[in-house]
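Asker: pasting the sequence and the predicted model now:
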Amino acid sequence: MTKILLSIILIISTLHPVWAKDIEVTVYSDDSYAPYSYKKGRHAAGIYTEIMEIIFSRMKGYRVSIVPVPWKRGLKLLEEGKGFALYPPYKYPEKRPYIELYSNPIINEKVVLVCRHGSLEKTRVNWPEDYEGLTIGLNRGFSLGGKKFWEAVHNGTINVEETENNKMNLMKLLKGRIDCYLNDHFSIMWTLNNMRKNNEVPTRVSDVIRYSTFVSNQQGYLGITGRDQGKFPFKKDFLAQFNKILQELKNDGTIDTIINNFLEENDAELILPAHPCTARQ
């Protein structure tokens, strides 16, 4: 009798994965990083989001919801182990030790520095030492600029002002409240374009601001918390499936198509002369 019961238990345990419900997972997204990741109405939108939706729809055993949140709040959720994953952080393991796992790189981005003309009257070739004394705008929670930049900020030779989103930073830049603004170049152009459509910027933006020579290549990832204390035991399987499907989308051209279609459909024209290092080929 005991052997029969053990056999039944063994059979049931073997079949359980077939019967088990999908694991419900919440992934957080930046709500203010257009055109890559932003909030449209009550829902997540953007280039990364379209990629994520395809990947999540093909993953087996998971039902994934995407929830847009302010970037700094998303990082805090991972830091406290309350949130499972967030996109699209850059890979800063020293600054964000609470992110245990990163996906493979999803999109290549180019970070640029846009400055007021007066701030670039002096030759500024070397980053960050040539920018001492200036105030640089950043989106809240962003860690752009590199190690030497943040050392200069810590030492007080460069000032940083954080604001919630692209638009608020660009308004401050156009009004002369900050000297430069550091962010991805397509994201800056996207926001300026929308501001122009709403008559929120000068007719000729290039008369007020322009690119500096600074450019930095970055990549966006899906970041997974390491502070969950076993709350998310499935994270390695989740990430393995994610990376496999991500590579498939890269190989078949889906990601390139999403990027190109998204920018064209949303009229992401440039309203500043193209930075020589960021011009699309």
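Answerer: That came through fine.
Asker: going by C-alpha atoms from here, please, whenever you check contacts or count neighbours.
Answerer: Will do.
Asker: tell me the first helix or strand C-terminal of the helix or strand harbouring W150.
Answerer: When elements are assigned from DSSP states H and E, W150 belongs to helix 147-155. Sequence order places strand 159-163 as the next helix or strand after helix 147-155, per DSSP H and E.
Asker: on contacts alone, who are the packing partners of that next one?
Answerer: Here strand 159-163 touches strand 135-139, going by 3 or more CA pairs under 8 Å, 6 or more residues apart in numbering; DSSP states H and E.
Asker: rewinding a little: need the contact partners of the helix holding W150.
Answerer: Applying CA atoms under 8 Å, 6 or more residues apart in numbering, the external contacts of helix 147-155 come out as W127, P128, E129, E132, I158, N159, V160.
Asker: which residue ranges of the stretch 1-150 of the chain form helices?
Answerer: For the stretch 1-150 of the chain, the helices defined by DSSP state H, counting those that start in this stretch occupy 2-19, 47-58, 71-79, 147-155.
Asker: helices or strands next to the strand ranked longest in the chain in the packing?
Answerer: Counting by DSSP state E, the longest strand found in the chain is strand 209-220. Here strand 209-220 touches strand 107-116, going by 3+ CA pairs under 8 Å, 6+ apart.
Asker: then this one, side by side with the first:
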Amino acid sequence: MKPNRIRKHPAKATVTAKATANATVTAAALASWVLVQSVSVPSIAVAQDVIPVVLHGEDNNKPYAFLDADGAPAGIYVRILQAAVDKMPQYDLRFENVPFKRGMDLLQSGQIMAFFPPYLRDDRNWVERYSVPILSETVVAICSKDYVLSHDLRVFPDDFTGARFANNAGYRLAGEDFFDMVAAGEITLEEANTTESNLRFLMAGRVDCYVNERMAILAGLRELAVDKEQSRNIDETAIIGQEFGYVAFGPDPDGSWPYRDQFADDLDDVLRQMRDSGEIDQLVVEYFAY
């Protein structure tokens, strides 16, 4: 008797091959889907988590914060703050520049989140927080050579009684004693929005003296193309003090910036690292070298 032939193995082998092929396709598809998800899902999450931040700065405070010839934000503080936020990928930074006085008014009224680079002042108790100090600046008084030669100038502002001073609108760099003398009529004050305008007043003899930060004055003289011969008619007569520039954060009555304090904390951390590593100093050197 011939043994029965059971021909099931080929069929089984065929089914197994198809199943294997299907399983291979399914596994490949699954792997491809997982790969796509591993790439795309985090990207979407990151994009959703990026917080847009607008920092307002001065529009005419060379070399610190101003608008360049193309209307783009420029200056040392802009470079430093951009470099800092570049290390904070959770934020998307944009700058807007306005005149100093308008910027401080907008900040005080809660219409903007932050403004740079005002100095720390006791009479600005409405400022809710400041960043860590960013740059040290030297405030000086400069006067015409004629005024210097005709007056005994030893103590600022006491020895400047009767002087005509230029001042950037909204600036209080000359100190409270100075402005008390202005209020008492002992010093005459003329204000303009820009350093260049005030330097023109000084060189034209319209005022006797001008107070501003030393590097801002030098940048203004360079902007006006004042040569060495002309500059000899101007003398630095007093060092009024050292000041630090900050990012100031004002009130938020409408809760428009719920991320403000976290951003300020993160910014402070990065600015400290940049200061301690010497990166801020390097950015200043590179700015003037350029």
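Answerer: Done, it's in. Note that the structure is predicted; figures quoted are calculated from it, not measured.
Asker: any idea what the TM-score is?
Answerer: The TM-score (TM-score structural alignment, normalised by the length of the first structure) is 0.82; 245 aligned residues with a CA RMSD of 1.8 Å.
Asker: just the buried ones among the contacts of helix 147-155 of the first structure, please.
Answerer: P128, E132, I158, N159, V160 (16 or more other CA atoms under 10 Å).
Asker: how about the first one: what's its closest non-neighbour residue?
Answerer: So the one you mean is P128 of the first structure. Counting by CA to CA, 6 or more residues apart in numbering, P128 of the first structure lies nearest to F149, which is 5.5 Å off, once chain neighbours are set aside.
Asker: the second structure: which residue goes with the one you found?
Answerer: Aligned counterpart of F149 of the first structure in the second structure: F178 (TM-score structural alignment).
Asker: what's the spacing between its match and A216 of the second structure?
Answerer: 20 Å (CA to CA, to the nearest Å).
Asker: please name the nearest non-neighbouring residue to S136 of the second structure.
Answerer: Leaving aside its chain neighbours, S136 of the second structure sits nearest to F244 (4.6 Å; criterion: CA to CA, 6+ apart).
Asker: and for D208 of the second structure?
Answerer: Nearest non-adjacent residue to D208 of the second structure, counting by CA to CA, 6+ apart: R164, 5.1 Å away.
Asker: the one you found -> the first structure?
Answerer: Per TM-score structural alignment, R164 of the second structure is aligned with T135.
Asker: cool, and I51 of the second structure?
Answerer: Looks like I51 of the second structure aligns to I23 there (TM-score structural alignment).
Asker: what's the burial count for its match?
Answerer: I23 of the first structure: 12 surrounding residues under other CA atoms under 10 Å.
Asker: repeat for L149 of the second structure
Answerer: 9.
Asker: and if you look at I188 of the first structure?
Answerer: 25.
Asker: repeat for the one 5 residues further on
Answerer: A total of 20 residues lie near N193 of the first structure under the criterion other CA under 10 Å.
Asker: before we move on, which element is it in?
Answerer: Using DSSP H and E, N193 of the first structure maps to helix 185-197.
Asker: and V140 of the second structure? What does it align with in the first structure?
Answerer: V140 of the second structure maps onto V112 in the first structure, with residues paired by TM-score structural alignment.
Asker: now that match: closest residue in space, sequence neighbours ignored.
Answerer: Computed as CA to CA, 6+ apart, the closest residue to V112 of the first structure that is not its neighbour in sequence is V215, at 4.7 Å.
Asker: from memory the one you found sits against V125, does it?
Answerer: No. In this structure, V215 of the first structure is not within contact of V125 by CA atoms under 8 Å, at 11.1 Å.
Asker: ok, the two, which is more surrounded?
Answerer: V215 (21 against 13).
Asker: that one pairs with which position in the second structure?
Answerer: Taking TM-score structural alignment, V215 of the first structure has I240 as its aligned residue in the second structure.
Asker: equivalent analysis for Y48 of the first structure, please.
Answerer: Aligned partner of Y48 of the first structure by TM-score structural alignment: Y77.
Asker: that match against F66, yeah?
Answerer: No. Taking contacts as CA under 8 Å, Y77 of the second structure lies outside contact range of F66: 9.4 Å.
Asker: sorry, back to before: separation between the residue nearest to S136 of the second structure and E213 of the second structure?
Answerer: Taking CA to CA as the measure, F244 of the second structure falls 11 Å from E213 of the second structure.
Asker: try Y64 of the second structure
Answerer: Noted for Y64 of the second structure: a distance of 10 Å to E213 of the second structure, by CA to CA.
Asker: who has more neighbours out of those two?
Answerer: Neighbours were counted for Y64 of the second structure and for E213 using other CA under 10 Å; Y64 has more, 23 against 20.
Asker: what's the more buried one aligned with over in the first structure?
Answerer: Match for Y64 of the second structure (TM-score structural alignment): Y36.
Asker: corresponding residue for F262 of the first structure in the second structure?
Answerer: By TM-score structural alignment, F262 of the first structure lines up with Y287 in the second structure.
Asker: residues in contact with the nearest residue to its match once chain neighbours are set aside?
Answerer: Distances taken as CA to CA, 6+ apart place I76 nearest to Y287 of the second structure, at 6.8 Å, with adjacent residues excluded. I76 of the second structure is in contact with P63, Y64, A65, L283, V284, Y287, counting by CA under 8 Å, 6+ apart.
Asker: what helices or strands is the helix holding N193 of the first structure leaning on?
Answerer: When contacts are defined as 3+ CA pairs under 8 Å, 6+ apart, helix 185-197 of the first structure packs onto strand 107-116, helix 166-174.
Asker: which stretch among the ones you listed comes nearest F242 of the first structure?
Answerer: Taking CA to CA, strand 107-116 is the member of those nearest to F242 of the first structure, at 14.4 Å.
Asker: and that closest one, how far from the second structure on average?
Answerer: Taken over the aligned residues, the distance from strand 107-116 of the first structure to the second structure averages 0.5 Å (mean CA distance after the TM-score superposition for the first structure).
Asker: for stretch 235-245 of the first structure, same thing?
Answerer: Compared with the second structure after fitting, stretch 235-245 of the first structure deviates on average by 0.8 Å (mean CA distance after the TM-score superposition for the first structure).
Asker: buried set for that stretch?
Answerer: Residues of stretch 235-245 of the first structure classed as buried under the neighbour-count rule (16+ other CA under 10 Å) are K235, F238, L239, Q241, F242, N243, I245.
Asker: read off where it ends up in the second structure.
Answerer: Taking TM-score structural alignment, stretch 235-245 of the first structure hits residues 260-270 over in the second structure.
Asker: how far off centre is that stretch?
Answerer: Offset of stretch 260-270 of the second structure from its chain centre (CA atoms, centre = their mean, to the nearest Å): 13 Å.
Asker: and stretch 161-170 of the second structure, by the same measure?
Answerer: The answer for stretch 161-170 of the second structure is 27 Å, by CA atoms, centre = their mean.
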